[in-house]
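A.B. asks: Prediction below, plus the sequence it came from.
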Amino acid sequence: MENPEQPKAFPVSWDQFHRDARALAWRLSGQGEWQAIVCITRGGLVPAAIVARELGIRMIETVCIASYHDYENQGSLQVIKPVDPKVVGLDGGQGAGVLVIDDLVDTGKTARVVREMLPKAHFATIYAKPMGRPMVDTFVTEVSQDTWIYFPWDMGWQFQPPLAKTTAG
């Protein structure tokens, strides 16, 4: 039986993440003429690079927001670097024509801050959790709120214990 306090582990390999990022690009390919990508650092850097390549977007900007301070608990948000005003002003302003990319929307707090900066932007993530899902326009996979996604850049090669604490021998 699962421990209700223990989050579900969802490890993602580099191959799987690349496939999911390309799937996101495929979903976005017919939805607009994107003038720029704004990736939310740091998690949005890798999917933004893949989406930019697939969609032929050359203008890539970052917005730097710190929220996961200890890799377990989401702390208060801190905007380290806002979006360049030139990008905000594209295509009539307020982020119109801008594609915002992140790896994951969890509670939606980070997405809400970026939406305030770019209210007309299209927000896309690889993964979405139910609390943050309303903040995202396009995503690839929804996971439960109690799932912890282990991204490939956060992992090394090591033993992974089985889901069940004991196995029948």
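C.D. replies: Sure thing, it's come through. Residues are numbered from 1 along each chain as shown.

A.B. asks: Please make it C-alpha for all contacts and neighbour counts, starting now.
C.D. replies: OK.

A.B. asks: right, and Pro47 touches Val100 too?
C.D. replies: No: under the criterion of CA atoms under 8 Å, Pro47 makes no contact with Val100, lying 10.6 Å away.

A.B. asks: okay, pairing it with this:
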Amino acid sequence: MSDDRQNKAFPVSWDQFHRDARALAWRLAGAGPFVGIVCITRGGLVPAAIVARELGIRLIETVCIASYHDYKNQGETEVIKPIADIVTAAAGPGGQGLLVIDDLVDTGSTAKVVREMLPRAHFATVYAKPAGRPIIDTFITEVSQDTWIYFPWDMGLSFQPPIRDGVA
């Protein structure tokens, strides 16, 4: 989404993200069993590691997809690296038994691409926006479509002006 539509900021600390990813694992514990995780890079790497640890899953694969090309603007969705055949072979038909993890579902464009690859997998994200919610199965926190989430791996330590100064 372009800058002019992103009115709100939602900064997430490492501590908060870890708590939210563990909450996701807690919610997913009853949805399995899962034979493996496919994480959507790059955002899905951190929550996938946390969920894998919490659920004792050792088979972890990546599907590399680019949709944000300059952090703020979403562009064409491009599959850079598909899912390895050995991983899909370990699952049931259509990816049944696989857990797909990402940090966020925004418009759903990335999730739709992976859903076509693994139509029967379970899709989970830590955060969800309304436009992408129908594509996924499980999430922890919903934020408005016009909110930009600042993940801890994208942030450095810096002063944040108060909201009363008109800065989100």
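C.D. replies: Received it, and whenever you're ready, just let me know what you need. Only a predicted model underlies this, so the values are computations on that prediction, with no experimental measurement involved.

A.B. asks: if we can go back for a sec, out of Pro47 and Val100 of the first structure, which sits in the more crowded spot?
C.D. replies: Counted by other CA atoms under 10 Å, Pro47 of the first structure and Val100 do not tie: Val100 has more neighbours, with 28 against 24.

A.B. asks: can I assume the more buried one sits in a helix?
C.D. replies: No: inclusion of Val100 of the first structure in a helix is not indicated when DSSP: H, G, I helix; E, B strand; the rest coil is applied; the result is strand.

A.B. asks: Tell me who's in contact with it.
C.D. replies: 37-40, 121-124 (CA atoms under 8 Å, 6 or more residues apart in numbering).

A.B. asks: and what of His18 of the second structure?
C.D. replies: Applying CA under 8 Å, 6+ apart to His18 of the second structure gives the contacts 47, 50.

A.B. asks: average gap between the helix or strand containing it and the first structure?
C.D. replies: His18 of the second structure belongs to helix 14-28 when elements are defined using DSSP states H and E. Following superposition, helix 14-28 of the second structure is found to deviate from the first structure by 0.1 Å on average (mean CA distance after the TM-score superposition for the first structure).

A.B. asks: neighbours of the spatially closest residue to Asp137 of the first structure that is not a sequence neighbour, just the number please.
C.D. replies: Distance criterion CA to CA, 6 or more residues apart in numbering; nearest residue to Asp137 of the first structure, sequence neighbours excluded, is Phe123 at 5.2 Å. Neighbour count for Phe123 of the first structure, taken as other CA under 10 Å: 24.

A.B. asks: so how far is Asp70 of the first structure from Phe123 of the first structure?
C.D. replies: 25 Å (CA to CA, to the nearest Å).
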